[in-house]
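Undergrad: one predicted model, sequence on top.
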Amino acid sequence: MDASSHIDDLAAFVTASPSSFHAAAEVARRLTEAGSRTLDERDDWTGTLTGGERVLVVRDGAVIALALPADASAVTPFRILGAHTDSPGFVLKPEPLLSGGAWQQLGVEVYGGPILASWFDRELELAGRVVDAEGRSHLVRTGPIARIPHLAIHLDRDTNTGFAPDRQRDTMPVVGVDGDPADLIGALAASAGLSAADVVGIDAITVDTQPPRRFGLDGTLFASGRLDNLSSTHAGVVALGAAQPEGVIAVLATFDHEEVGSESRSGAAGPLLADVLERVSAALGGDRSAFHRALAGSWCLSADAGHAVHPNRGDRHDPTVRPVAGGGPLLKINANQRYTTDAAGTALWTGICAAADVPWQPFVSNNAVPCGSTIGPITATRLGIRTLDVGTPLLSMHSARELCHVDDPARLAAAAQAFLSGVGSDR
């Protein structure tokens, strides 16, 4: 897929994925249409897998998808592309309708680390899932219903010199005027074809409703919400669909809750990936020893977003390592293991990108600026497998609307396809 087609498809993927639950459903839909079969975690998988098959497991907002080579066995190593489906925002609180100052508002809780100011004065929708009395989940999205309003400059003359919104007082979105009819649960339920009485549980997050778009003098820039980390999730779907694994089992692992530490049943710190991989190894006739032999030859490519040098604040970056938008995906390095890339991972990445004809750039943090982290260290700790960290360079990470160069997501997908196909040394 060329860069222009890839960015158009990424825009469609982001639009279809307003929440982690929607993203997982969209990943599953695309892979199913391409020939993958869904495995039920409650079933016995013994003897049900064969070489050459493609299968997937969905758990809440996470998906584990595998492409088996024709000669797959219990000791075949895994090539895992890890990404995440969630993004920062505001999650709906219980009893969410509030009344104050003649306005109807939503009670929301800050999720992850959003750039709060970027969320003001945008038309927002709610998206996620509702659960009915029988425990069935239904995807929901409301369309634009909410807005977090700035205080006018006439009422705060210092807003341009010291705007620091209070996370409780200033972030409650307005959804109407006090006294007007309001049925928030009904609006969520209706989007799933349910009545308000059917809904007994809600997991919903705010989403900016402005669609993704290309821009810039030559159209080479791309703005969108949730590029961290749907750009990597989408690259993984494209890469797995095109990969022809040889000597490895190709795996796409898209987790939820990375933005809040990954500690959940669908997060990278939970047992999901280890459980699925061990059960696949067992279904191919192996025991626990065979599974650990497979892990010993395995790699994880932790794909998350990274930072391009900021045009106005270059002082926040390393003075010599200066990755740019349009320069190719980043190889993320941190001596304190916030990223897991080491010399062996660098060698593998170099070979992969050479085979895929993809330029790449190193990334390392300024020593005076705290470094973020990814699922890479978590996966390495959970499974004991070799891991490296990569990602698309962005501006405005964790803004309601992030920015990348149109060429870089396709390059990440091309490198990921080579990785999942088994290119590069695994020694």
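TA: Ah, there it is.
Undergrad: only C-alpha atoms for contact and neighbour calcs from this point on.
TA: Fine.
Undergrad: centre of the chain to stretch 349-369, how far?
TA: Centroid displacement of stretch 349-369 relative to its chain, using C-alpha atoms, centre = their mean, to the nearest Å, is 20 Å.
Undergrad: which residues are in contact with that stretch?
TA: Residues outside stretch 349-369 that contact it (C-alpha atoms under 8 Å, 6 or more residues apart in numbering) are 306-307, 316-319, 321-323, 327-334, 371, 411, 414-415, 418-419, 423-424.
Undergrad: how far does that stretch stretch from one end to the other?
TA: Start-to-end span of stretch 349-369 (C-alpha to C-alpha, to the nearest Å) is 26 Å.
Undergrad: presented hereafter is structure B, for comparison with structure A:
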Amino acid sequence: MRTPSGPFDRGHTEDLMSFLAASPSPYHAVASAAERLEKAGFRQVEETDAWDGTTGGKYVLRGGAIVAWYVPEGAAANTPFRIVGAHTDSPNLRVKPQPDAGAHGWRQIAVEIYGGPLLNSWLDRDLGLAGRLSLRDGTSRLVNIDRPLLRVPQLAIHMDRSVHTDGLKLDKQKHMQPIWGLGDDVHEGDLIRFLEEETGLGEGDVTGWDLMTYAIEAPAFLGRDRELVAGPRMDNLLSVHAATAALAAVAAQEDLPYIPVLAAFDHEENGSQSDTGADGPLLGTVLERSVFARGGSYEDRARAFAGTVCLSSDTGHAVHPNYAERHDPTHHPRANGGPILKVNVNNRYATDGAGRAVFAAACDKAGVPFQSFVSNNAMPCGTTIGPITAARHGIKTVDIGVAILSMHSVRELCGADDPHMLANALVAFLEG
């Protein structure tokens, strides 16, 4: 993972770009992470099966979430965990239960707004469609239509002169429904029949779906010296990718004092309250079963949790050169300045002084710098899975991430050095 020449590794960043392109939905993201872990020797375990206490790497998949862990040789039942937490979902436009719509000769797809996207960034983009199809036989299948299929057309300036004086105003219901063809008649079931044909399924095989739009433009290096990366879903697949790489790197080591864990949840963008979200029981159940599978008691579980630390890794805000006054005047995180430590005394982030010391030690060991982020007192502060994880499981949690611009846009922007510096810091943290 680490390179003698310094923290920046173009290969790591290029692999991140491939990961982003291969992960247009949370379901694809966990499949991509699982594929990387399989290559590192991890094996999937089913939640419905009995678990054993054998050493090695294991992971569970549930919908758009993955929890993976590595049990070192000789790990005691009360061995604490070192967890990197992240989330797999991003704001977007998601297909409604009755998707077929249209008017005035245009065929459209009915969508619902997921999370808090920058709606203007979705206008006049070539959009694909991806997600999960649930089948009549009880199985599911991933689908990815990776070509220009949909588009949300913006109203021409000639018909909205007020945009110059009043700004662009978008009605989420009326103005965000994408077009995907021409026709005067709306035929119920058209979209699902189209997807059945595209995926080689029979008519009527699909009985449920979780589908979302995405911009098909590939991630790319940007800038005079290619020192920036522009791409989709960096919030928060950048952290999922770094954590997956870090877990795979430490799994080859011996004498780890902790059990390293990756926990990538779904539904962070709308509150985390689901069976695959950070506010659900998934992580706690997996950790407890790991303790009990190694012959541990409830006392061992309590001792393991008491010594556990979680890094909640999510993107944060780099100082914006056009809106510097919106940032705290003494905290201006910069691209390629290293990962950020996120602090909010009202516990919108979970970091405290002891947590800062843990992260500072990891960065020092990794040889990477880090920066601090706090919000301007006049601006509401966002939040992460960090406070939820800390409160739900009683686990020491620290909020960190990478500073980006254009958060929640269809394409976000970060420094090309920062992803690998984050991954190196995560390796050092998981090593203990």
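TA: Received the coordinates, thanks. What you are looking at is a predicted structure, and each value in this text was computed from that prediction instead of being measured.
Undergrad: quick one: buried ones out of the contacts of stretch 349-369 of the first structure?
TA: 306-307, 317-318, 322-323, 327-334, 411, 414-415, 418-419, 423-424 (16 or more other C-alpha atoms under 10 Å).
Undergrad: now do the SS call for Ile400 of the second structure.
TA: Under DSSP: H, G, I helix; E, B strand; the rest coil, Ile400 of the second structure falls in the strand class.
Undergrad: swap in Ser372 of the second structure?
TA: Per three-state DSSP, Ser372 of the second structure ends up strand.
Undergrad: so what's the aligned partner of His22 of the first structure in the second structure up against?
TA: With TM-score structural alignment as the matching criterion, the partner of His22 of the first structure in the second structure is His28. His28 of the second structure is in contact with Ala22, Gly64, Gly131, Leu142, counting by C-alpha under 8 Å, 6+ apart.
Undergrad: any idea how far His28 of the second structure lies from Thr389 of the second structure?
TA: Separation of His28 of the second structure from Thr389 of the second structure (C-alpha to C-alpha) stands at 24 Å.
Undergrad: over to Gln371 of the second structure?
TA: Distance from Gln371 of the second structure to Thr389 of the second structure, by C-alpha to C-alpha: 23 Å.
Undergrad: quick one, which of those two is more surrounded?
TA: Taking other C-alpha atoms under 10 Å, Gln371 of the second structure and Thr389 do not tie; Thr389 has more neighbours (24 against 19).
Undergrad: spatially nearest residue to that one, not counting backbone neighbours?
TA: Spatial nearest neighbour of Thr389 of the second structure, chain neighbours left out: Ala278 (6.5 Å); criterion: C-alpha to C-alpha, 6 or more residues apart in numbering.
Undergrad: just give me the neighbour total for the counterpart of that neighbour in the first structure.
TA: Using TM-score structural alignment as the criterion, Ala278 of the second structure maps onto Ala268 of the first structure. By other C-alpha under 10 Å, 30 other residues sit near Ala268 of the first structure.
Undergrad: Leu217 of the first structure too?
TA: Per other C-alpha under 10 Å, the neighbour tally for Leu217 of the first structure reads 6.
Undergrad: trace it over to the second structure, please.
TA: Leu217 of the first structure maps onto Arg224 in the second structure, by TM-score structural alignment.
Undergrad: and Asp86 of the first structure, by the same measure?
TA: Using TM-score structural alignment, Asp86 of the first structure sits opposite Asp89 in the second structure.
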